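Q: For reference, the sequence and a predicted model appear below.
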Amino acid sequence: MLSDQIKTKCTLPHSLYRAQQIKDFEGEAAALAGITLYSLMERAGQACYDVFNTHFPDARQVLILSGKGNNGGDGYIFAALAKNAGLSVQLCQMGVPDDLSGDALLACSAWQAKQGVVEGIEQADFEKADIIVDALLGTGLSGALRPEYQRLIYKITASGKPVLSVDLPSGLNADTGAVSDVAVKADATITFVGLKQGLFTGRAIDHCGQIYFSGLGITKQFDSLCSSSVTRISYQDLSDRLTPRSRTSHKGFFGKTLILGGNLGMPGAVRLAGEAALRTGSGLVKVLTRQENQLAVIAGRPELMVADFDLNKIDDSAIRDWATNLVIGPGLGKDNWAKMLLDFVLASDLPTVVDADGLNLLVDKPAWKDTWILTPHPGEAAHLLGCSISKVEDNRFSAVRNLQHSFGGVVILKGAGTLICDGKQTYLANVGNPGMASGGMGDVLSGIIGGLLAQDLNLQQAATLAVCIHGQAADLAAQQDERGLLASDLFPYIRKLVNP
């Protein structure tokens, strides 16, 4: 049974930290709490054992793989607890016990004093084990994995046995969520003191399994010493931004969203963005698109207004003055018509969402605006930054900050563990599912943001809440299965979520 101090998905803290921050302040926090570092290690081992009992209640044969640092020391504490409970425990040490020092060596000595056996990694019996406890590296990874660790992790994966990782799946970067070579794929991960930001974005999503957290009794002291620039957010955290409407409201109270896009052959994108803005609550939504697309747009959603864009009337003030906010990009294309639309947007001071080809066109016409929200996926982010997609994914935190520094406003870097950066703070939303890997999802997100901007939310408020609504709606829609999920399947759930 989990102790009250261990947090699960619904109760995890909001602040996220880099590994160095935890290393720098956990000792001081422990001292303030009157706790020795060895006592902290004992608490970590106990927390790990509590998660083991909850998540793997039927396991009887336990294989513990311990590294040379404090992560390995946690493994020794866990081993003693499991042995005392009557479980069959095999503890295998990377290197030899003489490699250990400090508290890890004390934990090893305590294990041996209770007739605990320490074996070499080559003696690990993967076939016999019911579960593998990964106490190899934790946050101790720096740079590429050494070959002996790579070989061991391949063996862990090949065994097909469930894995509990201590603090961090070995091979995963605690700060970025990147995997340089190979990493353990855990079924559950118990992490300590502060949540590592790399656990929640990028490839980490495939490696951590269920994440548990224990502050080890020093949370208050640690938080007083160390501030975080990355914050986890959820729909539940932000939904109070959508207050009930007055009984005397009318459509003029809730803004006018102008959506620009839908080049030849691409009416669906603006149609989806337009309905998303309506379903989110924008008072009026007008779609500025190719004349050839107008019938397709209004046939699918007659509540949308439509107009074509005459290049000879691009400075038409009636269009510019009508809108309270803009969305450009869905189905935009890259021809002269598309470029003129972008020029129209760049000349405006209205709050603006830029997506899809609107972003791609910015590569050749870079600009800085405080009044826009950019919504790139990793490919578009790489294009904007002039780098490879893999470089973006290797450090999504750095990528989203660099985009914001280069283009201003608020930047949403989409993907597993979506990041939102306003230049001061980075927000991380753990929402969404693989069913969202289908056409039109980004158009719906753009429309949701536009609908929130129309209702007087500021850029940061609209961006963060829109990401959470979008992902939460997709998660609700995916309850009927992920594969085959369509962007339009989100609409009934969006309507519910904007009426908390």
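A: Received, thanks.

Q: Please make it C-alpha for all contacts and neighbour counts, starting now.
A: Fine.

Q: Quick one: residues contacting the closest residue to residue 356 other than its chain neighbours.
A: Of all residues not flanking residue 356 in the chain, residue 329 sits nearest, at 5.0 Å (Cα to Cα, 6 or more residues apart in numbering). Applying Cα atoms under 8 Å, 6 or more residues apart in numbering, we find residue 329 in contact with 260-261, 354-359.

Q: also this one, for the comparison:
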Amino acid sequence: MSNLNQQENTASLPYSVWPVEALSRLEQQGADALGVTLFELMQRAGEAAFAKIRSLWPAEQHYVILCGHGNNGGDGYIIARLAQSVGLTVTLIACDGSKPLPEEAGQAREAWLAAGGIVHDPAIAWPENVGVIVDALLGTGGNRAPKAPYDALIKKANAHPAPVLAVDVPSGLVAATGTVPGDVIVATHTLTFIALKPGLLTGKARDVVGTLHFHALSLDPWLSQQTAPISRYDASALSRWLKPRRPTSHKGDHGKLVIIGGDRGTAGAIRMTGEAALRAGAGLVRVLTHKDNVSPILTARPELMVHELSNKSIDDALEWADVIVIGPGLGQGEWGKNALKKVENSQKPMLWDADALNLLAISPDKRQNRIITPHPGEAARLLNVKTGEIESDRLHSATRLAKRYGGVVVLKGAGTLIASEKGEMAIADVGNAGMASGGMGDVLSGIIGGLSGQMLSPFEAACAGCVAHGAAAEAVSRRYGTRGMLATDLFSELYLFVNPEMLNK
């Protein structure tokens, strides 16, 4: 095995994400820059994958390696040859195609055969003592439901008790979108190469990727000079946006926020949004709500300034505020519609969520000073499509929303996307299944709104808010698990993430 110049850093992933259509160019240009062939890159990928398998499962002696009829299969042939060369038992199962193998994959297969390796038909019975399964079937090339014999091999791998390492991308997961159109490998670990792909971070990715690892194949010096069109952010990125405060700062320096919503019976939604804004560091937060909610909200959180929503109170608040949030508990009746009409002409930074988005879908407009935070159902209404179409390509959907409505879009979900009309795109690589509970969106709106008044651009506030929100949920889950997590549980951990200088203490 050759000595790779760059050793994998398993503690972190890159902060750049590249669309699938750019990967071939990246690979070729990177190889040219290093003066190596594409086959040498394939060799490095096979070496990295074999090293990862050995580090994860050092005691296992028998590998089943599933090879497709493409370059992903070429990686599998290299892994097989390396494993066999150190005395491990390999059962390699390959799918034939109607066309010859790509040149590099063909070289890898010939090297496997020349080393005495055997290529088995997909219909063979699997041996009983398999310790590891290697998925090198489809990689980034799959964009539709796998057909025979791939689908049968995927089913067999998923039914087997042995752990699975997916090479580059779990077969059946669409690397561009994170969708799963048919059978898909449910990997224990995935090792991806050269660049992170969007489909590994959003959509259904978390159901099937397992633990994600990355290896640049020694291209990182060259890759660091390239500008990726998509950014990946986790908690380690918060310090870029949220700096320690000046000792002499005062509440007026940290934003005056008005939050509008909470029709009769929905005091909880607007109260959570208001407290989230305070917990995110907003200097002053004024809540305008239904008169029935004023006393309960003040009792629950006296630091909020709570008033009955009226024409006068909203006019006063819009003049006073630096940032406006509207939507949580707003409803779609005349009460909510009248409030939204007052707000929509303001030129101040604003965030629209929940019923404000449902009303926006009825009367669409475009503005640059607004953040919208739809979940997939709300996004579908905003684009007049079915929810399945939103989820079939979340990146495209976020881009469409930004172009249609302007400003910044936060498309919520596993692998939340943040997009701007200017073309900025980010993935918040945080969060967990515990966030699938009522009130999480209200808390997110408050966090983003609170950060918007703290010298951040709308896109920065949306990114920082999504990351802090998801990272707080991760911290809660580490202590208590994901089932039963409440939106307000995040407040106990949010301090750490809106004060990122505390994370390393």
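A: Yep, it's here. Only a predicted model underlies this, so the values are computations on that prediction, with no experimental measurement involved.

Q: TM-score for the pair, please.
A: Overlay of the two chains. TM-score (TM-score structural alignment, normalised by the length of structure 1): 0.95; 497 aligned residues with a Cα RMSD of 2.0 Å.

Q: returning to that earlier point: which position in structure 2 pairs with the residue nearest to residue 356 of structure 1?
A: Matched to structure 2 by TM-score structural alignment, residue 329 of structure 1 sits across from residue 327.

Q: Also residue 118 of structure 1?
A: Under the alignment (TM-score structural alignment), residue 118 of structure 1 maps onto residue 119.

Q: Return the residues in contact with its match.
A: Neighbours of residue 119 of structure 2 in contact, by Cα under 8 Å, 6+ apart: 91-94, 113.

Q: The same query, at a cut-off of 6 Å, please.
A: When contacts are counted by Cα atoms under 6 Å, 6 or more residues apart in numbering, residue 119 of structure 2 touches 92-93.

Q: Quickly note the distance from the spatially most central residue of structure 1 to residue 427 of structure 1.
A: For structure 1, residue 417 is the residue whose C-alpha lies nearest the centre (Cα atoms, centre = their mean; 1.6 Å). Applying Cα to Cα, to the nearest Å, the value for residue 417 of structure 1 to residue 427 of structure 1 is 10 Å.

Q: What's residue 355 of structure 2 aligned with over in structure 1?
A: Per TM-score structural alignment, residue 355 of structure 2 is aligned with residue 357.

Q: Okay, the closest residue to that match other than its chain neighbours and residue 474 of structure 1: tell me how far apart.
A: The shortest distance from residue 357 of structure 1 to any non-neighbouring residue, by Cα to Cα, 6+ apart, is to residue 329 (5.2 Å). Noted for residue 329 of structure 1: a distance of 21 Å to residue 474 of structure 1, by Cα to Cα.

Q: With residue 392 of structure 1 instead?
A: From residue 392 of structure 1 over to residue 474 of structure 1 (counting by Cα to Cα), the distance is 24 Å.

Q: Have a look at the two and say which one is more surrounded.
A: residue 474 (28 against 22; other Cα atoms under 10 Å).

Q: isn't there a strand covering that one?
A: No: per DSSP: H, G, I helix; E, B strand; the rest coil, residue 474 of structure 1 lies outside any strand segment and is helix.

Q: Identify the residues contacting it.
A: So residue 474 of structure 1 contacts 432, 490 (Cα under 6 Å, 6+ apart).

Q: Against residue 130 of structure 1, how distant is the closest residue to residue 127 of structure 1 other than its chain neighbours?
A: Nearest in space to residue 127 of structure 1, with sequence neighbours left out and distances taken as Cα to Cα, 6+ apart, is residue 159 at 6.9 Å. According to Cα to Cα, residue 159 of structure 1 and residue 130 of structure 1 sit 10 Å apart.
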